[in-house]
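K.L.:
structure, please.
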Amino acid sequence: MTWRPRLIALDIDGTLTRTGEEAVAPAVRAAIHRAVDRGAHVVLSTGRSLIGTRPVVDDLRLLGTTAICSNGAVWWDTTSREVTRKVGFDAGPAVAALRELFPGAVFATEVTGEGSLSLGRFPDGDLWGVVREVDAAELTAEPTSRLVMRWVGRTPDEVALRMLDVELPGVTWSVDHTEPWLTVSPSGVTKGAALEELRRILDVPAADTLAIGDGHNDVEMLRWAAHGVAMGQAPATVRAAADAVTGTVLEDGAALELDRWFAA
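P.N.:
Modelled structure (predicted):
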């Protein structure tokens, strides 16, 4: 019998959409619908906040599933449209350490389902929802599920280089490969850990899992899957963590991979 995945985890930015965009390419949308129609459980697994994830869920008309947002810290039921799980952390120590390492950087903490609090002004389009500028004390006064930092005017490589050998106690972090952007999550929270828990809840065999992604925050997810697939434009370290490499996001690489298992 030909293998066919029963649980499919899909990153959004750089996988389903070009980074920061909400529209999914027609070929990718059609491939996802074919997988759903043939019984696969499709899960969007993204570093985006919930408010940035919802438009993509709605664009794809995904019902009866869970969206894993903020790198696994927030779970959202796409049918009831309710948050079913949220893990928070104290961002204060991380913000203090990062402000020392990255002079001039701007920071934002997620207000789940609403927007963000920001310390400094982010470029237009960086943050979804209502953004309210605050001071450092208010930024970290309440636990958050997601802390992001942009080092304005710098490159992703500069951020990654400065984070070499840096330990931020009590949190998990990743550096974006396309923007000078750092994302901080609660300790132990990753896409891979969240998907493994969801897999057990859904009672899907580990051997029947597929994941597609392109970023450093997708590495755990690609290793988790029985068949992990990196997008063609993914950095070498991400491709090394995958079992296979598909086309780039501009080539509708996610559709190319899904069509291997759910051909038209």
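
K.L.:
could you use CA atoms for every contact and neighbour count after this?
P.N.:
Noted.

K.L.:
helices of the stretch 51-200 of the chain, start to end?
P.N.:
For the stretch 51-200 of the chain, applying DSSP state H, counting those that start in this stretch gives helices covering 92-101, 136-139, 156-162, 191-202.

K.L.:
in the last one, what counts as buried?
P.N.:
Judged by neighbour count using 16 or more other Cα atoms under 10 Å, the buried positions of helix 191-202 are 191-196, 198-199.

K.L.:
for comparison, sequence B:
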Amino acid sequence: MANNSKGFLLAVDIDGTLLTHDHRLLPQVREAVRHARRHGIQLALVSARSVNAVRTVLNMLGDVDHAICFGGALTMSMEGGALLMRPAAKRSHLCPADVAKVLAFARKYDLALAAYSADVARVPTPDDRMRQEFSQTQEPFEFAAVSAQDPVFKFLAISHAANADDLDRLGADLSPDLSAVRSHRTYLEIGPQGVSKGRALTDLAVDLGLDLENAVAVGDSNNDASMLRAVGHPVAMGDATTEIRQLAKLITATAAEGGVARAIDHFAKALWRIPPSRAEQEVKAGWVS
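P.N.:
Just a heads-up that it's a prediction; the model follows:
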């Protein structure tokens, strides 16, 4: 399908980007996102969250055009008033041998672990770290055994704070068929190699006939890096990691300061040529040299 240079795609990470770090959606962010969609900008939420955890965000935000879940393993698109799911990668599940390897890996390094299927997250060993995670994301989970034969889109491993600096080294201990990316200081997202936010976003743009050189992507954590590399207009939140800030052409405010709303107002004028969502909004974000 030929690219349509007149179409625009806005890709937004959820936690620490669309939502504040205490999981609130600010009114000005909700209005800015809705304003962009009303003017024809296609919105894709791009997250490591599961399908159910993304749906809790939709309850706050309203409809979106697309949602990429599990860090790129599954894409949902709005069709006929409903979000329909489809795998976003040729290999979207972990193979049984890799599921077994991750389970052993978590036991070896005392990591809290959750295995995500399309409809539920399973936690093989009860742990307060996981209880806290799921209370924040408001998604269903169960304490249940995980089998190597289970269809797993991704694992979330959470370390103790004192061991957080070891996560990168621990991730390197996994199979070359696996991808391990930190989404938070103590969080390691584990999925099939080749599955990433950037890959899924690229495939989505091809399906839509949109040029990613005209796309905007906003993120704050290292698991957003592939997404920012994929687009022509990468944006970092004000408190983003060093890697994300270095990739960005625009650094906006923090999530608590409504950074996504400020970025949308910037591109409304600079790229999309649509009215600002709030008259005379002062955009404090600045281009990175």
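
K.L.:
residue contacts, Met248 of the second structure?
P.N.:
Not quite, residue 248 of the second structure is Ala, not Met. 228, 233-236, 288 (Cα atoms under 8 Å, 6 or more residues apart in numbering).

K.L.:
do a quick rundown of the strands in the stretch 51-200 of the second structure.
P.N.:
66-69, 74-79, 82-87, 112-116, 121-123, 141-143, 154-158, 178-184, 187-192 (DSSP state E, counting those that start in this stretch).

K.L.:
what does the second one rub up against?
P.N.:
Translated: strand 74-79 of the second structure. 64-69, 83-89, 92, 200.

K.L.:
and that strand with strand 82-87, angle?
P.N.:
150 degrees (axes from the mean of the first three to the mean of the last three Cα atoms, to 10 degrees).

K.L.:
got the contact list for Thr237 of the first structure?
P.N.:
His216.

K.L.:
relative to Ala217 of the second structure, how far out is the nearest residue to Gln42 of the second structure once chain neighbours are set aside?
P.N.:
Nearest non-adjacent residue to Gln42 of the second structure, counting by Cα to Cα, 6 or more residues apart in numbering: Leu9, 4.8 Å away. From Leu9 of the second structure across to Ala217 of the second structure, the span is 8 Å (Cα to Cα, to the nearest Å).

K.L.:
of those two, who's got more company?
P.N.:
Neighbour count, other Cα atoms under 10 Å: between Leu9 of the second structure and Ala217, Ala217 has more, with 29 against 26.

K.L.:
that one maps to what in the first structure?
P.N.:
In the first structure, the residue matched to Ala217 of the second structure (TM-score structural alignment) is Ala211.

K.L.:
my guess is that match meets His227, correct?
P.N.:
Yes. Ala211 of the first structure is in contact with His227 according to Cα atoms under 8 Å; the separation is 6.6 Å.

K.L.:
if we can go back for a sec, which helices and strands sit right next to the strand or helix carrying the match of Ala217 of the second structure?
P.N.:
Using DSSP states H and E, Ala211 of the first structure falls within strand 209-213. Judged by 3 or more Cα pairs under 8 Å, 6 or more residues apart in numbering; DSSP states H and E, strand 209-213 of the first structure is in contact with strand 7-10, helix 219-224, strand 227-230.

K.L.:
how close does the aligned partner of Pro186 of the first structure in the second structure get to Ala88 of the second structure?
P.N.:
Under the alignment (TM-score structural alignment), Pro186 of the first structure maps onto Pro192 of the second structure. Using Cα to Cα, Pro192 of the second structure is found at 12 Å from Ala88 of the second structure.
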